[in-house]
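K.L.:
The following comprises the amino acid sequence and a computationally predicted model.
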Amino acid sequence: MDTLKTNTVGSLPSFAAKKFQNHTALYFQGKRWTYKDFLNEVDQVARGLIAIGVNPGDKVALWMVNRPEWLFTMYAVAKIGAVLVPLNTRYRTMDVSYTVKNSDSVVWIFQAKSGPVDYFDMVRDNLNKAKDKTDISQNFPKLRKIVVFGAKPDLGMLSWDDMIHRGKKITETTLMIRSDSVNPKDTFIIAYTSGTTGNPKGVMHKHNLIKMTLDRISRLGMKKTDINITSLPLFHLYAYGEAIACLLTGSCQVLTETFNAAENLDLIQEEKATIIHGFDTHYKDMLDEQERKPRDISSLRFGTFPSGAPSSIEIAYRTQKELVQTVSGWGMTETWTFATVSSPNDTIEQRCEASGRPMPGVKIKIIDPNTGISKPRGEQGELIVQSYMNMQGYYNNEVETNKTIGRDGWLRTGDTAIYRDDGHVRFLGRFKDMLKVGGENVSPLEVEAFLLKIPSISQIAIVGVPDERLNEVPAAFVVSDIEQTVTLKEIKSYCQDVIASYKIPRYLFYLDSLPMTPTGKVQKHKLRQKALDSLS
């Protein structure tokens, strides 16, 4: 690759248009964009954002499934020096309200509807809590504009087309001045991740992900002729990072709205895709679908598949045999994705039973979580990371930031891992009580706090139990009111369309009291064992 002459995310489309010009940048539902086309779309959105009053440093919340407009907005926000706040499309009324408020977003762009999910209704539900439904500041003090994509706007909102039309008055000079003034040390994204403290936390990152992405491109041998399937949600940094890699290499990105195993395999065959991405859940679905209806997948070169945890190893080995060679890796929102990654030249054991080697500039330690003392190679402990890619901190949350990043710059991940003698890290799970449901982080405390609003529940504890497809799912242990017992059906009904579906408990167990430590903490390890015993 030629020396990169850009160091901000927003300048990447201009770089790619100049270097790759008429090469296909994007394919989506039968339509193609060259790199020149892609830049034009980005600039239209950037002008629109300037026209509706987005200033440098302003937060722009984006609630949309994978679409070209997501990508155009992603780069446009960065190009004008604003900060993107990607919203999980599995959020529901309460989740999305908290995130938009907590991030101090001044503009909220959302897709009206996707399949059966009516996002417009959920936005209206939040606005209806205000006395004056056209005065969004009553419920969202910092919010100035709401932009709806795919529907006629309500009074006080703008449509996507309105925003683009207003942007036509913004000159090329104005856009260039805004782009040139962006500082690569500034925050460009706040990505929300659930935490053990309950509510999601906003992870701030600056533009230095470009260097890490270039290093990963080099390690994996990614190139201009590659065709990437992007079916993971762009609101997660995993897919976001792969989108960046496509622009840096000049490769083609084949985008899907959501993950669907059959659609992925059809697109691999039709578009001659070379690279795919996913967690064990996605690969299992593709393996089963390919077995049901074989496609020609001979064009595939490799896939990325974060492995190492006991639940993923069997699927990883099966993937090598039946689908494609994969590389493993580890990362988290706070460290950026693929802080560690393996190489296509590594052994099959290293790519299936480990989680990669640290990237250049990333230091790894395994410590005793109680004493902080380093563990020898091969011994299990808590994974901590020192890296130029570590987050700037949690937005508006100095207390949690200081708990996570020490004065020496080492970041406590809360993950259990082993640093092997061969230099590969192996991710094993979490020390913290966080659940990982199909790749989504779920905070038990957040779900517990929400369900405690049900009058018949006096105490509750959420734990994870194994699930063949999703790795783990939530199970609720409830101490009910003496006169009334809540049912699982009632819990699901209470949660429906209010919190994300992956947070809703799948199992319900009743107890007279929760097992507690002498200091008053719930002994969740005992609850997990009780759940396992009951389900077996």
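P.N.:
Cool, got the structure.
K.L.:
switch to C-alpha atoms for all contacts and neighbour counts from now on
P.N.:
OK.
K.L.:
ok, now how distant is Ala461 from Val479?
P.N.:
Distance, Ala461 to Val479, using C-alpha to C-alpha, to the nearest Å: 9 Å.
K.L.:
More neighbours: these two, which one.
P.N.:
Just comparing Ala461 and Val479: by other C-alpha atoms under 10 Å the higher neighbour count belongs to Ala461, 23 against 20.
K.L.:
so what sits against both of Ala461 and Val479?
P.N.:
Each of Leu514 lies in contact with both Ala461 and Val479 under the rule C-alpha atoms under 8 Å, 6 or more residues apart in numbering.
K.L.:
list the helices and strands the helix ranked longest in the chain packs on?
P.N.:
Determined from DSSP state H, the single longest helix within the chain is helix 35-51. Judged by 3 or more C-alpha pairs under 8 Å, 6 or more residues apart in numbering; DSSP states H and E, helix 35-51 is in contact with helix 12-20, strand 24-28, helix 68-79, helix 160-167.
K.L.:
adding another structure so you can compare the two:
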Amino acid sequence: MTFTEWSEVCPLADLLVRSATRYPDRNALVMPNFALTYAELRDASVEIARGIIGMGLRPRSHVGILANNSREMVTALFGAALANCVAVPLNARHKSRELGYIIENADLALILTTAADTRFVDFREVLSTALPTLGASPHGEPLSLAEAPQLRGIVVLEGDAPAGFLSRTAFAQAAQSVPASAVDMARRATRLRDTALIIYTSGTTANPKGCLLSHEAVTRGPVERASSRFRASDHDVTWGGGPLFHIGSFAPFIGTIGTGGTYVTDVFFDAGRALDLMEREQVTVAWPWFPAILQPLLDHPAFDAKRLATLRKVLLIAPPALVDRAQRTFPDAEFMQACGMTETAGIFALCAPDETPEQRTISQGKPVPGIEVKIIALDSGEEAAPDAVGEILVRGYCVMDGYHRSPEKTAEALDGEGWLHTGDLYARGADGQLTFHGRAKDMLKVGGENVAAIEVEAYICSHPAVKLAEVVGRPDPRLDEVPVAFVELRPGHTATEQELIDFCQGRIASYKVPRAVFFMNDGEWPMSATKVDKRALRTRL
């Protein structure tokens, strides 16, 4: 046998340095109203790194990044990496309650945010609400907040800085004392198994959990696949429709940067804008990922497959009928389904090159090179027979190192042999094909976002009229599923469906807000041996 493939793994910041050296004038990032070349992205990121070091942050300090897809988002990300710090991308859809928990739990020393575009949300207002004592902080001094003891500053990279925040000018002044050579020294001290990112994901707990992802985990697979399996041309132009704080978009972005490609995206997803941008930039690779993005593209009045004639590779997870429709619409493009999650830094299984179009409509492929999976029976824990449904376990370089500050949850997820217990149900056929069969965990997947039912339940139960709440997923043609709530009120209290929905609006992320509320009386709940039978609740929808 002749070996023809090998790994070239490097830390996150080195990917940018390498591509900026090879392709300084090539566009690294393109959005509707601007583009950044590799040299521009490198130089701007170095300035961010100088500011981080100038503010006194030590190597491997935790830097939060609260921004939508933007110049500030990507330069903050690589700036943290260049400074040998841990980047913590914060979900821009989170409300102050969720952010307040993550800021403290993640031990953030610094937050980088922006007010360049406040059409949808003003992050300054959200952070001020999340951190109640922020506005009273002395001007020009490091923060000292009871609610976030590790936090020393919040920098507004673009826009005005209100009380408690640091302006871009002040941040730049801090950078003046740090030579570029200090950044280079910090970058070169980064180790592959150091933590590169902490990405928070909802689980079967009331609060999100921070996945500790190493430099190897976040760079090795995305770059290998971008340079081989996803390669469509010498210079690929890759479109991603999702937010970069989500692993489903972050991973292809890193793969693009690592291979010197061009990544095309937008501040938000709008099907018409996306089609215009993809056509203008002559996209060769696309990551629509979920039906919530793919279906609006195909259904848009201005859609015409000829506008995307350069498209050759498409990554998605969708129902068979939608995959079949997409394949027939773009017969010259290869469509690939995949398995992935935040805890595995993205993809751990993928359609193989020799799979038929029919197989691609129903299967999520096979494990990628270097990654092991096994499926265990839910009752015995033993390895399941072919075609039997069980929990899928994953082991390999892409698996997280654990959950930040949660040894109990880490022990539940990672066993002594290094297997990640995903809580997802799969079957593996005799040919090795993996097929998804839902979630064993009490989780919902709303348009690609993980939603822990217990998190929504806990918030609804904070309403003074609510005695008990149970949240389940209702099938939805666009978002896969959406949350609905079954609620029992306290004796002597009243509340309407709309009142409870309004109670959630603006206080938890919009995708977590129940779309409907059904009221139950004491004694009406369908019960298993010890708890409410949610499968029985779903049959009532």
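P.N.:
Sure thing, it's come through. This structure is a prediction, so every number in the text was calculated from the model and none was measured.
K.L.:
now what about the TM-score between them?
P.N.:
Superposed pair, TM-score by TM-score structural alignment, normalised by the length of structure 1: 0.94. Supporting alignment: 526 aligned residues with a C-alpha RMSD of 2.0 Å.
K.L.:
could you check the angle helix 68-79 makes with the longest helix of structure 1?
P.N.:
Counting by axes from the mean of the first three to the mean of the last three C-alpha atoms, to 10 degrees, helix 35-51 of structure 1 points 60 degrees away from the direction of helix 68-79.
K.L.:
Excluding chain neighbours, what is closest to Phe518 of structure 2?
P.N.:
Leaving out its chain neighbours, the residue that sits closest to Phe518 of structure 2 by C-alpha to C-alpha, 6 or more residues apart in numbering is Phe486, at 4.7 Å.
K.L.:
show me what contacts that neighbour?
P.N.:
So Phe486 of structure 2 contacts 469-471, 517-520 (C-alpha under 8 Å, 6+ apart).
K.L.:
Start and end of stretch 357-365 of structure 1, how far apart?
P.N.:
Rule used - C-alpha to C-alpha; the end-to-end distance of stretch 357-365 of structure 1 is 12 Å.
K.L.:
Not counting its own residues, what contacts it?
P.N.:
By C-alpha under 8 Å, 6+ apart, stretch 357-365 of structure 1 touches 212, 215-216, 329, 338-342, 374-375, 383-389, 419, 423-425.
K.L.:
for stretch 28-37 of structure 1, same thing?
P.N.:
For stretch 28-37 of structure 1, contacts defined as C-alpha under 8 Å, 6+ apart pick out 13, 16-18, 20-27, 67-68, 254-256.
K.L.:
can you check stretch 527-538 of structure 2 too?
P.N.:
470, 472-474, 525-526.
K.L.:
got it, and stretch 192-199 of structure 2?
P.N.:
Stretch 192-199 of structure 2 is contacted from outside by 9-12, 60, 81, 85-90, 106, 210-216, 218, 245, 247, 342, 404, using C-alpha under 8 Å, 6+ apart.
K.L.:
Please flag which of the residues you listed sit within helices.
P.N.:
If you go by DSSP H, those have 12, 81, 215-216, 218, 247 in helices.
K.L.:
separation between the aligned partner of Thr37 of structure 2 in structure 1 and Ile491 of structure 1?
P.N.:
Matched by TM-score structural alignment, Thr37 of structure 2 corresponds to Thr34 in structure 1. The gap separating Thr34 of structure 1 from Ile491 of structure 1 is 49 Å, by C-alpha to C-alpha.
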